[in-house]
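Asks: 3D, please:
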Amino acid sequence: MRLPTGRAALAASAAATVMLLTAACGGDTEATADEASDPAATSDAPAADPNATFQDGTYQASGTYGNPGGQSSIDVTMTIADNTVTDLKLEPGASGTSLQYQKQFIGGAADEVVGKKLGEINVSKVSGSSLTSTGFNIALEQIQKDATA
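Replies: Predicted coordinates for the structure are as follows:
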């Protein structure tokens, strides 16, 4: 079946765009997917009630998320005092390009979280890593549940 001229041009343009993105990222589809995602993208985890009361303490949770290379996870440890995050530790659970993105995320996440009220946090893209935030927000939601007074 022959496509009309307009559709053929559109199809060729789309194919060329995919080829350019792949070439620009050295053929690494994971980098293409992470870099091309919407900078405002967030996970499905909603922020908790900003007026919620949380118990002081240190909480740990893991968030697993999918990426073009498979599954990755990130371990999150937060210390909370007076409803505010006072300390954040992150441990990567990825390899290859995903690990590189997780390291970028880990390098910038504390600036987005420490000093903020636990009920107001919902992290999106940090330091060029948008998929890692999905795993982080899954762990954050569990920590918020665990710390609910």
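
Asks: CA atoms for contacts and neighbours, from now on please.
Replies: Fine.

Asks: what's the longest helix seen in the chain packed up against?
Replies: Among the segments of the chain that qualify as a helix by DSSP state H, the longest is helix 5-24. Under the contact criterion of 3 or more C-alpha pairs under 8 Å, 6 or more residues apart in numbering; DSSP states H and E, helix 5-24 touches helix 29-36.

Asks: show me where this structure has its strands.
Replies: When secondary structure is read from DSSP state E, the chain shows strands at 57-67, 70-81, 84-93.

Asks: can you redo those as a markdown table with mean neighbour count and distance to residue 137?
Replies: What follows is the strands of the chain, written out as a markdown table (neighbours: other C-alpha atoms under 10 Å; distance: least, C-alpha to C-alpha, whole Å):
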| stretch | mean neighbour count | distance to residue 137 |
| --- | --- | --- |
| strand 57-67 | 17 | 7 |
| strand 70-81 | 19 | 10 |
| strand 84-93 | 18 | 12 |
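
Asks: want to put them side by side, so please do this one too:
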Amino acid sequence: MKKLPWLSSLLLVLAYMGFGAFLHSRHSSDLVWWLALGHAAIESALLTVMWKPLRNFFLLGFQSDVGYTVMALVMASLAVVIVSWIQIFIYFLVMLAAALLLRVELLIRNIGNSLSFVTLLFISVIGLGLSRLATELPIYSLH
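Replies: Sure, this is the predicted structure:
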């Protein structure tokens, strides 16, 4: 049994806990929390089991002038979204960076895609769950 990289796992938990605290501070609905869980699942899948198809899709876009033009338009649109929602973007960027760090650690330990997906998803859900649990405690709402 290969050991789990604890530092990168802790960073991923803390990143998702920070995002959960942000959701709580915005008084987000249950739907938004479910969307956050969906994001964790999609991010975990894209970094593990869907990595090769995703990489091939992006590389396909750079094989023609039309692909370059579409990529430039997408990147420009993304830049507008980033500037408009900078605080939310930073949370997503931190969660992605922590997930990538853990994914690299799992790759170094030769852990397969399926187990890596489960590990990334489980740790992300733990972070969201801990933040949701902490926000439900009576001591948290004593402002």
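
Asks: after superposition, what is the TM-score?
Replies: TM-score of the superposed chains, computed with TM-score structural alignment, normalised by the length of structure 2, equals 0.26; 69 aligned residues with a C-alpha RMSD of 5.5 Å.

Asks: can you put the strands of structure 1 in a markdown table and add distance to residue 103 of structure 1?
Replies: As requested, the strands of structure 1 are exported to a markdown table (distance: least, C-alpha to C-alpha, whole Å):
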| stretch | distance to residue 103 of structure 1 |
| --- | --- |
| strand 57-67 | 15 |
| strand 70-81 | 10 |
| strand 84-93 | 7 |
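
Asks: of those strands, which is nearest residue 104 of structure 1?
Replies: Between residue 104 of structure 1 and the strands of structure 1, the shortest separation by C-alpha to C-alpha is 10.5 Å, and it involves strand 84-93.

Asks: got the angle between that closest one and strand 70-81?
Replies: In terms of direction (axes from the mean of the first three to the mean of the last three C-alpha atoms, to 10 degrees), strand 84-93 of structure 1 departs from strand 70-81 by 160 degrees.

Asks: counting by contacts, list what strand 84-93 of structure 1 packs against.
Replies: Based on contacts counted as 3+ C-alpha pairs under 8 Å, 6+ apart, the elements that strand 84-93 of structure 1 packs against are strand 70-81, helix 96-113.

Asks: which one, of the strands of structure 1, ends up nearest to residue 135 of structure 1?
Replies: When the strands of structure 1 are compared by C-alpha to C-alpha, strand 57-67 sits nearest residue 135 of structure 1, at 4.1 Å.

Asks: who does that closest one touch, helix- and strand-wise?
Replies: Contact here means 3+ C-alpha pairs under 8 Å, 6+ apart; on that basis strand 57-67 of structure 1 packs against strand 70-81, helix 131-147.

Asks: secondary structure element for residue 53 of structure 2, which one?
Replies: Assigning secondary structure by DSSP states H and E places residue 53 of structure 2 in helix 51-61.

Asks: which parts of that helix count as buried, going by neighbours?
Replies: In terms of neighbour count (16 or more other C-alpha atoms under 10 Å), helix 51-61 of structure 2 has no buried residues at all.

Asks: got the residue ranges for the helices in structure 2?
Replies: With DSSP H as the criterion, structure 2 has helices spanning 6-25, 30-47, 51-61, 65-84, 86-108, 113-136.

Asks: returning to that earlier point: the helices and strands packed on strand 84-93 of structure 1 into JSON lines, with extra columns for distance to residue 133 of structure 1?
Replies: Written out in JSON lines, the entries for those read as follows (distance: least, C-alpha to C-alpha, whole Å):
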{"stretch": "strand 70-81", "distance to residue 133 of structure 1": "9"}
{"stretch": "helix 96-113", "distance to residue 133 of structure 1": "8"}
